[in-house]
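A.B. asks: only geometry, no sequence info:
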């Protein structure tokens, strides 16, 4: 059981971009010291929900500041960038890090990003399968060409090729049935979000595994995101999260602006914060262990990545990372390994 830290570069009220990004880097370095296996970095545009617009760039910086820990993107959005350019960057990080880089990709959403970057709604609504297949071909290195509806180019040599064969590890954020089926057909594991309970994730993993088997692939090692905040008691942990999280979620979630004016019903920040506390590991050390073990066993996920920034304040986040590493992770591993 691999356990990673999930960093959104969340901008809580009263903090500037420099403070957020510096504390995100500090949390990543602290995660290595605390014994996490990986650190995963989110990518967002034009919003305070997360102020890292390039997870790959941030991953490169974190790889340079660490020695052991795996570093992944959760996720790099394919609908707003060229898949070959992303593959070149991923292979470069794979080479220079000695194979510590992992590439998480997603379709993204129908947001204003599509307008700003000029890729358009068509790339989001119908272009993801082609984008993902071009990405995988480029990640393998060597010579390739494309003759698709969106990407068409003459044969070129992809340099550098990957250090990890056949390509750096890839996971796919799958919130829809169509993306689940695509990941299964390509033999890729899913990255599952924090907005569902373990039984729902179990059903999605089972559906993926059936489709993957039908396509001739073995069982994939799926990655499950979970919020984790530890304190001396459950009451203390919940108070910290319920006080801090809505202040970030309110303006953060409002940053998702549809590109085409479609109606959108945003989550209520207080209700969503309560759901996250109820569904995830917000508890005493022993309570966090029990919840994380239950999430892993019920869902069938092979890896957990823990969103550790719910307290908001940099010192509190670092304390949470340290305590999770010392008081929670060893017991979770012992129970699951």
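C.D. replies: It's in. Given the structure is predicted, the values throughout are model-derived calculations rather than measurements.
A.B. asks: Please make it C-alpha for all contacts and neighbour counts, starting now.
C.D. replies: OK.
A.B. asks: My reading is that residue 290 lies in a helix. Confirm?
C.D. replies: Yes: Residue 290: assigned to a helix according to DSSP: H, G, I helix; E, B strand; the rest coil.
A.B. asks: quick one: it from residue 336, how far?
C.D. replies: 11 Å (C-alpha to C-alpha, to the nearest Å).
A.B. asks: again, but for residue 42
C.D. replies: As judged by C-alpha to C-alpha, residue 42 and residue 336 stand 27 Å apart.
A.B. asks: Now do the helices in the protein.
C.D. replies: Along the chain, counting by DSSP state H, helices occupy 17-34, 55-65, 83-96, 113-116, 120-126, 128-139, 177-185, 198-214, 234-253, 269-279, 285-299, 314-323, 329-336.
A.B. asks: Look at residue 42 and residue 336 and report which has more neighbours.
C.D. replies: residue 42 (25 against 13; other C-alpha atoms under 10 Å).
A.B. asks: Could you report the separation of the more buried one from residue 21?
C.D. replies: From residue 42 to residue 21 the distance is 12 Å (C-alpha to C-alpha).
A.B. asks: which neighbours do those two share?
C.D. replies: Contact criterion C-alpha atoms under 8 Å, 6 or more residues apart in numbering; residues shared by residue 42 and residue 21: 9, 52.
A.B. asks: residues touching the closest residue to residue 140 other than its chain neighbours, list them.
C.D. replies: Distances taken as C-alpha to C-alpha, 6 or more residues apart in numbering put residue 167 closest to residue 140, at 5.1 Å, once the chain neighbours are dropped. With contact taken as C-alpha under 8 Å, 6+ apart, residue 167 is in contact with 91, 136, 139-140.
A.B. asks: swap in residue 256?
C.D. replies: By C-alpha under 8 Å, 6+ apart, the neighbours of residue 256 are 47, 111-112.
A.B. asks: now residue 89, nearest residue through space, not along the chain?
C.D. replies: Going by C-alpha to C-alpha, 6+ apart, residue 89 has residue 56 as its nearest residue, at 7.3 Å.
A.B. asks: ok, now which ones touch the one you found?
C.D. replies: So residue 56 contacts 73, 76, 89-90 (C-alpha under 8 Å, 6+ apart).
A.B. asks: quick one: the residue of the chain most remote from its centre from residue 87, how far?
C.D. replies: No residue in the chain sits farther from the centre than residue 154, which is 32.9 Å out by C-alpha atoms, centre = their mean. Distance from residue 154 to residue 87, counting by C-alpha to C-alpha: 17 Å.
A.B. asks: And for residue 119?
C.D. replies: Residue 119 is 18 Å from residue 87, by C-alpha to C-alpha.
A.B. asks: now swap in residue 81 and tell me
C.D. replies: Distance, residue 81 to residue 87, using C-alpha to C-alpha: 11 Å.
A.B. asks: next one: residue 321
C.D. replies: 31 Å.
A.B. asks: Thought residue 283 was touching residue 327, still the case?
C.D. replies: No: shown here, residue 327 and residue 283 do not form a contact pair, counting by C-alpha atoms under 8 Å, at 11.9 Å.
A.B. asks: Included below, for side-by-side comparison, is a second structure:
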């Protein structure tokens, strides 16, 4: 089993932006040294707790400070971008990464992200259509030779053919051909996105929000999508994200998780998820009332919290519940004492990893 990071990122609003980005960078550098396989960095423009409007900038900085860690967007919110600019920025980033870049994609965004671009979250079909068109343009632009034209519902694009005398025209292609590995994140049980990942042979990533009973359903969608395209789904490509907090003892792990993961949940996530499908997705039993989804419930049933042996047991339980997966993505945390976060990452690799090394 491989280990990676999913950096939403989550930062309390009292943390300065500069300190947030320094903390994120420190964790990425540590992850590289410890041997984490990859890290995915989130994107939001209007989410104060997830203050990452330009993850490619943080990725570019981290690339210069790491050697092996693969870095990716987690995810690019397609509807918020102009495809020509996006294609160029990502291709340039891929060259800077020399093959260590992965492109995570997602549709839409939170309502306030959409609103700042003049889009209406109450019209999800329009947002999905725009996202699909952005993706289509980027991939076709990267694959094109010579003059490129695209005339769709949202974009009219005419990219000029390269003039060999003036050396002007469309020329930028990614470093990894035909394009960087593409990953699709999914946070709902009946996700069309996760099925598309299987169909197109892309990396499927299951959100940390889904409790164990829903994981088999995600794999079934991945396999169904792959079968529709005449291929066999590969479990080693499947990423599952989880909030993880490891400490030397079970009691210390719970104390720290309550202070950090509990703070994130009570102050940020719960107010935004109340009454939503996201709350229902975290329930082991669908009949549970929403108010039962509290910090104690999450700590024992959804999050991976404990000493190294307890966390290894919970990872094994997760693995067996869904039939196997390739990479566990640990959601990064931002404790007031940064050493807690660093200890958790170190223990996950050095103490938990060996205990689940047989899972492959």
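C.D. replies: Received the coordinates, thanks. The model shown is predicted, which means the values in this text are computed figures rather than measured ones.
A.B. asks: TM value for the aligned chains?
C.D. replies: Here the TM-score for the pair of chains, by TM-score structural alignment, normalised by the length of structure 1, is 0.87; 331 aligned residues with a C-alpha RMSD of 2.8 Å.
A.B. asks: picking that back up, mind giving me a markdown table with the helices of structure 1 and columns for distance to residue 158 of structure 1?
C.D. replies: Shown next, in a markdown table, are these (distance: least, C-alpha to C-alpha, whole Å):
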| stretch | distance to residue 158 of structure 1 |
| --- | --- |
| helix 17-34 | 30 |
| helix 55-65 | 18 |
| helix 83-96 | 7 |
| helix 113-116 | 26 |
| helix 120-126 | 23 |
| helix 128-139 | 6 |
| helix 177-185 | 23 |
| helix 198-214 | 28 |
| helix 234-253 | 38 |
| helix 269-279 | 42 |
| helix 285-299 | 38 |
| helix 314-323 | 38 |
| helix 329-336 | 39 |
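A.B. asks: Residue 10 of structure 2 contacts residue 268, correct?
C.D. replies: No: at 9.2 Å, residue 10 of structure 2 does not count as touching residue 268 under the criterion of C-alpha under 8 Å.
A.B. asks: who touches the aligned residue in structure 1 for residue 45 of structure 2 in this structure?
C.D. replies: The alignment partner of residue 45 of structure 2 in structure 1, by TM-score structural alignment, is residue 45. By C-alpha under 8 Å, 6+ apart, the contact list for residue 45 of structure 1 reads 51-53, 113.
A.B. asks: Also residue 6 of structure 2?
C.D. replies: 39-42, 74, 241, 329-332.
A.B. asks: Any chance of JSON lines for the contacts of residue 56 of structure 1, columns neighbour count and distance to residue 29 of structure 1?
C.D. replies: Shown next, in JSON lines, are these (neighbours: other C-alpha atoms under 10 Å; distance: C-alpha to C-alpha, whole Å):
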{"residue": "73", "neighbour count": "28", "distance to residue 29 of structure 1": "16"}
{"residue": "76", "neighbour count": "26", "distance to residue 29 of structure 1": "21"}
{"residue": "89", "neighbour count": "18", "distance to residue 29 of structure 1": "22"}
{"residue": "90", "neighbour count": "29", "distance to residue 29 of structure 1": "21"}
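A.B. asks: what's the distance between the match of residue 45 of structure 2 and residue 274 of structure 1?
C.D. replies: Taken as C-alpha to C-alpha, the span from residue 45 of structure 1 to residue 274 of structure 1 is 26 Å.
A.B. asks: Please apply the same query to residue 248 of structure 1.
C.D. replies: Distance from residue 248 of structure 1 to residue 274 of structure 1, by C-alpha to C-alpha: 14 Å.
A.B. asks: neighbour-wise, which of residue 81 and residue 87 of structure 1 wins?
C.D. replies: Taking other C-alpha under 10 Å, residue 81 of structure 1 and residue 87 do not tie; residue 87 has more neighbours (27 against 16).
A.B. asks: What's the match for the more buried one in structure 2?
C.D. replies: Residue 87 of structure 1 maps onto residue 87 in structure 2, by TM-score structural alignment.
A.B. asks: For the nearest residue to its match once chain neighbours are set aside, grab the count of nearby residues.
C.D. replies: Nearest non-adjacent residue to residue 87 of structure 2, counting by C-alpha to C-alpha, 6+ apart: residue 138, 5.3 Å away. Neighbourhood size, residue 138 of structure 2 [other C-alpha under 10 Å]: 20.
A.B. asks: show me the contacts for the aligned residue in structure 1 for residue 138 of structure 2.
C.D. replies: Superposed on structure 1 with TM-score structural alignment, residue 138 of structure 2 falls opposite residue 135. Going by C-alpha under 8 Å, 6+ apart, residue 135 of structure 1 touches 83-84, 86-87.
A.B. asks: In TSV, list these along with distance to residue 124 of structure 1.
C.D. replies: As requested, the contacts of residue 135 of structure 1 are exported to TSV (distance: C-alpha to C-alpha, whole Å):
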residue	distance to residue 124 of structure 1
83	13
84	17
86	17
87	19
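A.B. asks: overlap in contacts of residue 81 and residue 87 of structure 1?
C.D. replies: Joint contacts of residue 81 of structure 1 and residue 87 (C-alpha under 8 Å, 6+ apart) do not exist.
A.B. asks: Any figure for the gap between the closest residue to residue 255 of structure 1 other than its chain neighbours and residue 162 of structure 1?
C.D. replies: Once flanking residues are discounted, residue 255 of structure 1 sits nearest to residue 47: 4.8 Å by C-alpha to C-alpha, 6+ apart. Distance of residue 47 of structure 1 to residue 162 of structure 1, computed by C-alpha to C-alpha: 33 Å.
A.B. asks: same thing with residue 205 of structure 1?
C.D. replies: 28 Å.
A.B. asks: For residue 251 of structure 1, give me its contacts.
C.D. replies: Applying C-alpha under 8 Å, 6+ apart to residue 251 of structure 1 gives the contacts 48-49.
A.B. asks: go with 7 Å
C.D. replies: residue 48 (C-alpha atoms under 7 Å, 6 or more residues apart in numbering).
A.B. asks: same thing with residue 111 of structure 2?
C.D. replies: residue 121.
A.B. asks: could you redo the last one with a cut-off of 10 Å?
C.D. replies: 46, 119-122 (C-alpha atoms under 10 Å, 6 or more residues apart in numbering).
A.B. asks: with the residues you listed in mind, which one is nearest to residue 134 of structure 2?
C.D. replies: Checking these against residue 134 of structure 2 by C-alpha to C-alpha gives residue 119 as the nearest, at 14.6 Å.
A.B. asks: which residues sit in contact with the nearest residue to that closest one once chain neighbours are set aside?
C.D. replies: Nearest residue to residue 119 of structure 2, sequence neighbours excluded (C-alpha to C-alpha, 6+ apart): residue 127, at 7.5 Å. Residue 127 of structure 2 makes contact with 78-80, 107-109, 114, 119-121, 133, according to C-alpha under 10 Å, 6+ apart.
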